[in-house]
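S.K.: Have a look; sequence and predicted model below, questions after that.
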Amino acid sequence: MAQYNTNVPSFYRVEERDIVMPAESRLQVDLFDFQDTLGEAINGEKLIGSTVIDLEDRWHSAAWKDCMDRRQQVPTENRGLINPQLSGQNCGSIEMWVEMIDSVRASDIKASELRKPPAMEIEIRLVIRTCKNVKLWDGSKTDVKVTVDLECKEYEGVTMGFPKLQPTDVHLGSTGNAIFNWRIVYPRIVMPTKSCTMDLKLYQANFVSADEFIGAVSVDLRRYVERVARDMDMIYIEKADLQFTAGAAGEGEEGGDGADAAEEETVGSVQFEMWFMTQSEANQKRNGKGREDPNDFPQLVTPAEGRGWGDVLGGFSLSLPDLGLMKKVIPLILFTLLCLVLLRFVGLL
């Protein structure tokens, strides 16, 4: 039974043997580095370490029998591994237990159940509050949009309706600052994880053509999720800021003209809050994406700025010709036409 590319293998395997003591009272457990047939033929078996247990010593131990018989508890042992060829070096340890039952009672007593514990799952919640000093796209305003993309192979929240790529809504007509109050949710990150990175990208939103990239920033979250998995305590990051840079464009996006100066250009910042918690705790405080229900922890309110019809129409640059004196006459003409329509409607014309 081999496990690959790990130094913390989990076997959860039970072996049963009939023995006669004291002739068969020595139990040796060896841990080997797995090699294929050719490698084993060339190099031989590569021993990592061994541990030896004196079964007769266990059988005659009053403390061990007290745990097994009276308390009905199996004493777990954490045993160090020793390699004679690596004297004085730490070769790891193995967690195990040994049960011994008299052959007369063996048919009546089943072996203790050895079950792998459920996988630890972590949920990440990000609330994007505001963006500041956003680069003006056409010289006077920007329709600001932010996308968040989670890079984590152990993420399994897609099946729950939480995709890896989650965009905010659009703040229309921003003159540099934008308000979102938008929640990003990533449930079911299965631990342990080899990598957990969050990419935030800033865009000029377009309703007809594709959004235009402005800048990006990446955050490594692995140490936070590992800490929560280890300590089982929630981590809260309160109103922190990240800087968007123009040179951090993703593949297929243009982040400037390629010059070194452009790579360092700051094109805005984002203020956010972030929570890391175990999935069991998150299930007691459920939240939806964006501002969807359930909308608690915290409750998010749709901003008034950048969402009105005036902001929508402001995106269309319409200019009327200079009508001169007609500007004063047009209202009178329209009023007269309205009166004629009303008179016609009541039958006076």
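M.R.: Great, that's in hand.
S.K.: From now on I want contacts and neighbour counts done on CA atoms only, so please keep to that.
M.R.: Fine.
S.K.: Now name the helix or strand holding residue 138.
M.R.: Assigned by DSSP states H and E, residue 138 belongs to neither a helix nor a strand.
S.K.: how many neighbours does it have?
M.R.: When neighbours are counted by other CA atoms under 10 Å, residue 138 registers 9.
S.K.: From residue 177, how far off is it?
M.R.: Separation of residue 138 from residue 177 (CA to CA, to the nearest Å): 15 Å.
S.K.: ok, now residue 291?
M.R.: Distance from residue 291 to residue 177, counting by CA to CA: 20 Å.
S.K.: Next: residue 266.
M.R.: Per CA to CA, residue 266 is found 14 Å from residue 177.
S.K.: Check residue 212 too.
M.R.: According to CA to CA, residue 212 stands 18 Å off from residue 177.
S.K.: neighbour-wise, which of these two wins?
M.R.: Using other CA under 10 Å, the more surrounded residue of residue 212 and residue 177 is residue 177, with 20 against 16.
S.K.: Once you drop chain neighbours, what's closest to the more buried one?
M.R.: residue 132 (4.4 Å; CA to CA, 6 or more residues apart in numbering).
S.K.: Count the residues that sit near the one you found.
M.R.: Under the criterion other CA under 10 Å, the count of neighbours that residue 132 has is 18.
S.K.: Next up, a structure to set beside the first:
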Amino acid sequence: MLTVQIYDWDLVGSDDMVGETKIDLENRFYSRHRACCGLPEKYEEQGYNAWRDAIKPTQILAKLCKDAKIDPPIYANGVVKIGKQLFSVQNDELDFYRAKEAEEHMALAVLQRWHEFPRIGCHLVPEHVESRPLYNPDKPGVERGKLEMWVDIFPMDMPLPGPPVDISPRKPKNYEMRVIIWNTDDVVLEDDAFFTGEKMSDIYVKGWLKGPEDCQCTDIHYRSLTGEGNFNWRFIFPFDYLVAEQKIVISRKESLFSWDETECKIPARLELQVWDADHFSADDFLGAITIDLNRFPRGAKSSKLCTLDMLKSDGSVPMVNIFKQKRVKGWWPFFVKKDNEEMELTGKVEAEFHLLTKEEAEKVPAGLGRNEPDPLEKPNRPDSSFMWFMNPLKSIRYIVWHNYKWTILKLLIILGLAIIIFLFVYSVPGYTVKKMIGA
């Protein structure tokens, strides 16, 4: 009897048994269903699915025939004859029956249909992973979880089986995602200018890959009057990725008092959001887009071509896989969802996505934002982009003078005329007295 037990490890004190499962090996070894080693779907001599039984399919079939005291199998052109029973094995490849391992393929096909053989036939156990319930002797009848496993039994007097199967967990691959936010356009204008009442927004973009705690932000493009923002700002997101599962692997402690880190897997999605910065209240959310790194729409070549139609999922929009494409640049739309679940366009972003392995990233390093190495140029922002209370002279020039220059000029002319009239009225009485006394 093989007993497998699962324990809960404790740092202090004795470990606790969660549950156990018991397997009757003798019952398996002598079973007529041949439960010693499951039959795979295909016969492979190499690769991860290589034949691992101690004897090959032809030997298994010959042994079954010998134990049943019937004539050994005869193989010929896709037909296996055992006694009076014929098994037809179909294959579309013309050279299949000429290959040296063709008899092994045919024998395996017959073994999978062994239950069709009259009187002595039965279902043979296929290759599979067992899911066995766990029970604790202290709490009989209460299932404490499941154990996924398999058991192979190989007699010592038989040939050695194939190499053991490596079932260690897949190790994630290290990647680095570099996202450059170049520009934005047509971003909705959320605020009113303090002095002029004009519609404007203080635009910045934030993004994350693993979660909001991994968030990175650009600097702020102040006083955008058209929805255009210039950034030239680089985000860098290192992450571990499981290619087979298309998931990002994150290891973190669930709490401050956790002894070990917990591993969790999340979809590979990049979140980009555009915000309006406020100085004396919470920032305003303007729009967002979620980029599935395995399948996302190809970016538009220009801002005018960037629309919400790019986000259709009916197959009419060409899709990109960043793990194959490696580098993509274009325009993508920001949007918000209304109460009726309809999407509303709230802006556009020109971005560049560059995916590198850890080794490639170390060879070609890059800095966050616009920093060294491989620095990005400062954006060519208009002179009117500034924080008004930090630049009083610019505020006078670009806010007061730009919007009220004609009003100011009119007031100055009126004020000048008023001074002239006042001086004239003030001077006339004295000048008249001098003339009268002949001074």
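M.R.: Structure's in. What do you need? The shown structure was predicted, so the numbers you read here are calculated from the model rather than taken from an experiment.
S.K.: Give the aligned equivalent of residue 189 of structure 1 in structure 2.
M.R.: When structure 2 is aligned by TM-score structural alignment, residue 189 of structure 1 is paired with residue 240.
S.K.: Am I right that residue 167 of structure 2 sits in a helix?
M.R.: No. Checked against DSSP: H, G, I helix; E, B strand; the rest coil, residue 167 of structure 2 lies outside a helix; its state is coil.
S.K.: What's the separation between it and residue 271 of structure 2?
M.R.: Counting by CA to CA - residue 167 of structure 2 and residue 271 of structure 2 are separated by 34 Å.
S.K.: Between those two, which is the more surrounded one?
M.R.: For residue 167 of structure 2 versus residue 271, neighbours defined as other CA under 10 Å are more numerous around residue 271 (18 against 6).
S.K.: And the more buried one, what's its match in structure 1?
M.R.: Aligning on TM-score structural alignment places residue 271 of structure 2 opposite residue 199 in structure 1.
S.K.: Specify the local secondary structure of its match.
M.R.: With three-state DSSP as the criterion, residue 199 of structure 1 reads strand.
S.K.: Can you name the residues that contact it?
M.R.: In this structure, residue 199 of structure 1 makes contact with 148, 149, 150, 151, 216, 217, 218, 219, judged by CA atoms under 8 Å, 6 or more residues apart in numbering.
S.K.: and these, which are buried?
M.R.: Buried by 16 or more other CA atoms under 10 Å: 148, 149, 150, 151, 216, 217, 218, out of the contacts of residue 199 of structure 1.
S.K.: So which of the residues you listed belong to strands?
M.R.: Within these, residues falling in strands by DSSP state E are 148, 149, 150, 151, 216, 217, 218.
S.K.: quick one: contacts for the residue mapped onto the third one from structure 2?
M.R.: Same thing as residue 150 of structure 1. In structure 2, the residue paired with residue 150 of structure 1 is residue 209, using TM-score structural alignment. Residue 209 of structure 2 makes contacts with 215, 237, 268, 269, 270, 271, as judged by CA under 8 Å, 6+ apart.
S.K.: Give me the buried subset of these.
M.R.: The neighbour-count test (16+ other CA under 10 Å) marks 237, 268, 269, 270, 271 as buried among these.
S.K.: and residue 193 of structure 1, helix, strand or coil?
M.R.: coil.
S.K.: For the residue mapped onto residue 358 of structure 2 from structure 1, give its distance to residue 317 of structure 1.
M.R.: For residue 358 of structure 2, the aligned residue in structure 1 is residue 279 (criterion: TM-score structural alignment). Applying CA to CA, the value for residue 279 of structure 1 to residue 317 of structure 1 is 49 Å.
S.K.: between the two, which one's more packed in?
M.R.: Using other CA under 10 Å, the more surrounded residue of residue 279 of structure 1 and residue 317 is residue 279, with 19 against 6.
S.K.: quick one: the more buried one and residue 119 touch, right?
M.R.: No. Between residue 279 of structure 1 and residue 119 there is no contact under CA atoms under 8 Å: 10.4 Å.
S.K.: Run a quick neighbour tally on residue 187 of structure 1.
M.R.: 24.
S.K.: now do residue 175 of structure 1
M.R.: 18.
S.K.: Pull the number of nearby residues for the closest residue to it other than its chain neighbours.
M.R.: Excluding the flanking residues, the one nearest residue 175 of structure 1 by CA to CA, 6+ apart is residue 141, at 4.7 Å. Applying other CA under 10 Å, we find 18 residues neighbouring residue 141 of structure 1.
S.K.: so what's residue 141 of structure 1 up against?
M.R.: Shown in contact with residue 141 of structure 1 (CA under 8 Å, 6+ apart): 173, 174, 175, 176.
S.K.: list the contacts for the third one?
M.R.: This means residue 175 of structure 1. Contacts for residue 175 of structure 1 (CA under 8 Å, 6+ apart) come out as 134, 136, 140, 141, 142.
S.K.: Now do it against residue 39 of structure 1, distance only.
M.R.: Distance, residue 175 of structure 1 to residue 39 of structure 1, using CA to CA: 66 Å.
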